[in-house]
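Participant: fold the following for me, if possible:
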Amino acid sequence: MTRPYYWLGAIFVFFAAFCFAMKGIFVKLAFRHEIDAISLLTLRMGLSVPFYGLIAWRLSSQKDNVRFTPKQWLWVVSMGITGYYFASYFNFLAFHYITASLERILLFIYPTFVLLINAFFRKKAITKLQIGAVALTYTGIVLAFAQNVDSSQQKDLFWGSFWVIISGLVYAVYLVGSDKIISQIGAQKFTAYAMIAATVPTVIHCFVENGLHIGHYPSEVYWIGLVMALFITVLPSFALTEGIKRIGSGNAAIIASIGPVFTIFVATVVLEEQISALQIVGTLLVLLGVFLIGWKGNK
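Facilitator: This is a model prediction of the structure:
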């Protein structure tokens, strides 16, 4: 492995972390136009799926392409729906109730869920360092959460936090469940087909809830949807995949943990959200905990 190869991988992960961190900002901007969560998610997925379809077609038309077995198809579809429909929808719901900066801090509970799921279901031992990392993460989340109990910025702190935690738990299930299938079929192929699979229940949900009436919003909403499709979904998903291939998942997790810092900074500037010193301390503890989990994984 050459040094430029490695550093280009780090840049890919850094870019992906920045893009994913901007999701909450754009969701909050879209919600100002009275769009509901499932309609916005449908716009995001609907505008993304042509790109994933093109990529899936290109990969499947290659000479060395290996066809999926029925079991692999079932696993790709189920993991796609879990990670990109359920987790995303629950996450979008949370933005109705809490700020983008608090959502990003709470969402970083998911690495601890991954650790616990692997421990209980795959019998992977948890080390003392990982226990300390989990303790740091939860201490930071409690500090950030407590600071917002009486905050006027949160419409419903506990309900919003509930949806973020459920989203993090579902996303952790997706990460653990997709690990093996990705190694079998390749990350790019998995991402493309999983996103296509997740689009189907998203559109069905939108049709059931509001008849798929998503054509009456101001033009700003569709521009936000297009930006989310390209820069919050398609580009970072493949940048992260390429970055992990180059530098490994452990190093990628460490770099990606910078995400909440991006969100907090942009949220204070664009959305005029306020953040206290105690919330900053809580954020740093969360990042340190995630850093230790990622570093141990790399070790």
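Participant: okay, CA-based contacts and neighbour counts for the rest of this
Facilitator: Will do.
Participant: which parts of the stretch 151-299 of the chain are helices?
Facilitator: Under the criterion DSSP state H, counting those that start in this stretch, the stretch 151-299 of the chain contains helices at 157-185, 187-210, 219-229, 235-247, 249-256, 259-270, 277-298.
Participant: can you lay out these as CSV showing distance to Lys128 and mean neighbour count?
Facilitator: Formatted as CSV, the helices of the stretch 151-299 of the chain follow (distance: least, CA to CA, whole Å; neighbours: other CA atoms under 10 Å):
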stretch, distance to Lys128, mean neighbour count
helix 157-185, 21, 19
helix 187-210, 31, 19
helix 219-229, 39, 18
helix 235-247, 25, 20
helix 249-256, 18, 22
helix 259-270, 26, 19
helix 277-298, 11, 21
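Participant: to compare with the earlier structure, here is another sequence to fold:
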Amino acid sequence: MTPSHDPASRRIGLALAAAGAILFSAKAILAKLQYRYGIDALDVMALRMGLSLPLFALLGWRETRRARGGGQALSRRELGLIVVLGVLGYYASSLFDFWGLEYVPVSLERLILFLNPTFVLLLGVFAFGRKVARKEWVAMAVSYAGVALVMAENLRVEGEHVLLGSALVLMAAFCYALYLAMSGQLIQRVGSLRLVAYAMMVSTAATLLHYALARDFAPLLQLPWQVYGLAAANAVFCTFLPVTFTMAAVARLGAGTAAQLSVLGPVSLVFLGGWVLGEAITVTQVLGTAVVLGGVLILTRPGANSVPIPRS
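Facilitator: Predicted coordinates for the structure are as follows:
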């Protein structure tokens, strides 16, 4: 869809992109609050996915009806790829992410996840033979230097468990980058909302299967009401709404502008983590965050990573 040039539509798009970035990042805040009630990453993930399932099922039903109207039936190969993407992008990535949040502050978690464009860039280089301009390599190096700076500061403030948590969140970022790299052509064929809805349903099935194999469901139904309230907020406001907000913003602004506004996520968490959770905010953390955001902005701007690939 061509981005709108209407000023009112663009203002709405900017507001939707900003809200989507902040709400999606806030899932880390809600997970941290749930951990205070003695549950772990798998509990948080099962509640989040289970409560968001009806919303994504409804979205998938609506998008499927639209697609059938256009004669766009999915092939077996496409259905198989959707299963792979759902397990990889929303099950594995979310599991590593919530697990890592047990050990790292939310500001560092979001900063590491924000390295997704660098992973997509590296996958393009090593898996697809894409060419990258020198300034993109410099931007990537700057991004990782910023993360290293923030991680070193958190090691000083939080302790050595930050290393384990950072490694887990880095795995989450890598899994999601694989999802992005593999989903490009499928998005054009299936549609972004339809693909997200299907992938989230697959992820929910994988999560619930994991939970059934690992533990009994009974304790999950006997938690304090505050846990369910936080899980419902996570499912609706930090999972379903950010997806729909972001897609609506892309339709109005284009993918490049919407991606640049995602920097509000890490910035908001630096201060939300301090305000809501009482996490330490230091000058070094703020400086490192600014360095990372600067590098990633270069990688996500229109025209980045666009060095032509020589034709054989």
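Participant: superposing both, give me the TM-score.
Facilitator: Put the two chains on top of each other and the TM-score (TM-score structural alignment, normalised by the length of structure 1) is 0.96; 298 aligned residues with a CA RMSD of 1.5 Å.
Participant: and the gap between whatever residue of structure 2 lines up with Asp64 of structure 1 and Arg62 of structure 2?
Facilitator: Aligned by TM-score structural alignment, Asp64 of structure 1 pairs with Gly70 of structure 2. Plainly put, Gly70 of structure 2 is 13 Å away from Arg62 of structure 2 if you go by CA to CA, to the nearest Å.
Participant: more neighbours: the two, which one.
Facilitator: In this view Gly70 of structure 2 and Arg62 are compared by other CA atoms under 10 Å, and Arg62 has more residues nearby, 14 against 9.
Participant: now name the helix or strand holding that one.
Facilitator: Secondary-structure element containing Arg62 of structure 2, defined by DSSP states H and E: helix 41-69.
Participant: quick one: what's aligned to Val234 of structure 1 in structure 2?
Facilitator: The alignment partner of Val234 of structure 1 in structure 2, by TM-score structural alignment, is Phe240.
Participant: residues near its match, how many?
Facilitator: Other residues lying near Phe240 of structure 2 total 23 when counted by other CA under 10 Å.
Participant: so who does it touch?
Facilitator: Contacts here follow CA atoms under 8 Å, 6 or more residues apart in numbering; on that basis Phe240 of structure 2 touches 52, 55-56.
Participant: if I look at it, how far off is Lys27 of structure 2?
Facilitator: 11 Å.
Participant: nearest spatial neighbour of Ala181 of structure 2, skipping sequence neighbours?
Facilitator: Distances taken as CA to CA, 6 or more residues apart in numbering place Val120 nearest to Ala181 of structure 2, at 6.1 Å, with adjacent residues excluded.
Participant: correct me, but that neighbour touches Cys175?
Facilitator: No - contact between Val120 of structure 2 and Cys175 fails when scored by CA atoms under 8 Å: they sit 10.2 Å apart.
Participant: so stretch 251-263 of structure 2 corresponds to what in structure 1?
Facilitator: Structural correspondence for stretch 251-263 of structure 2: residues 245-257 of structure 1, per TM-score structural alignment.
Participant: what residue of structure 2 takes the place of Asn148 of structure 1?
Facilitator: Using TM-score structural alignment, the partner of Asn148 of structure 1 in structure 2 is Asn154.
Participant: and what of Ala194 of structure 1?
Facilitator: Correspondence of Ala194 of structure 1 to structure 2, assessed by TM-score structural alignment: Ala199.
Participant: sec struct for the equivalent of Leu111 of structure 2 over in structure 1, please.
Facilitator: Matched to structure 1 by TM-score structural alignment, Leu111 of structure 2 sits across from Ile105. Here Ile105 of structure 1 takes the helix state, with states given by DSSP: H, G, I helix; E, B strand; the rest coil.
Participant: what about Ile105 of structure 1, distance to Val76 of structure 1?
Facilitator: Counting by CA to CA, the gap between Ile105 of structure 1 and Val76 of structure 1 amounts to 29 Å.
Participant: check contacts around Thr64 of structure 2.
Facilitator: Thr64 of structure 2 makes contact with Arg194 under the criterion CA under 8 Å, 6+ apart.
Participant: just Gly297 of structure 1 next, same as before
Facilitator: Listed by CA under 8 Å, 6+ apart, the contact partners of Gly297 of structure 1 are 249-250.
Participant: can you tell me how far it is from Leu106 of structure 1?
Facilitator: When Gly297 of structure 1 is compared with Leu106 of structure 1 (using CA to CA), they lie 21 Å apart.
Participant: ok, Ala229 of structure 1 next?
Facilitator: Counting by CA to CA, the separation of Ala229 of structure 1 from Leu106 of structure 1 is 23 Å.
Participant: straight-line length of stretch 28-36 of structure 1, end to end?
Facilitator: One end of stretch 28-36 of structure 1 sits 11 Å from the other (CA to CA).
Participant: and if you look at stretch 22-39 of structure 2?
Facilitator: For stretch 22-39 of structure 2, the separation between the terminal residues is 24 Å (CA to CA).
Participant: which part of structure 1 lines up with that stretch?
Facilitator: Following TM-score structural alignment, the partner segment of stretch 22-39 of structure 2 in structure 1 covers residues 18-35.
Participant: not counting its own residues, what contacts that stretch?
Facilitator: When contacts are defined by CA under 8 Å, 6+ apart, stretch 18-35 of structure 1 is touched by residues 40, 92, 95-96, 100-101, 103-104, 217-218, 220-221, 224, 228, 231-233, 236, 259-260, 262-263, 266-267, 270-271.
Participant: and if you look at stretch 141-150 of structure 2?
Facilitator: Contacts of stretch 141-150 of structure 2 from elsewhere in the structure, counted by CA under 8 Å, 6+ apart, are 108, 111-112, 115, 284-285, 287-296.
Participant: give the buried residues for the next helix-or-strand element following the helix holding Arg62 of structure 2.
Facilitator: Sequence order places helix 76-85 as the next helix or strand after helix 41-69 of structure 2, per DSSP H and E. Of the residues in helix 76-85 of structure 2, those buried under the neighbour-count criterion (16 or more other CA atoms under 10 Å) are 81-85.
Participant: got the angle for whichever helix or strand comes after helix 76-85 of structure 2 vs helix 41-69?
Facilitator: Reading on from helix 76-85 of structure 2 to the C-terminus, the next helix or strand found by DSSP H and E is helix 93-100. Counting by axes from the mean of the first three to the mean of the last three CA atoms, to 10 degrees, helix 93-100 of structure 2 points 160 degrees away from the direction of helix 41-69.
Participant: so helix 93-100 of structure 2 aligns onto which residues of structure 1?
Facilitator: Using TM-score structural alignment, the residues of structure 1 aligned to helix 93-100 of structure 2 are 87-94.
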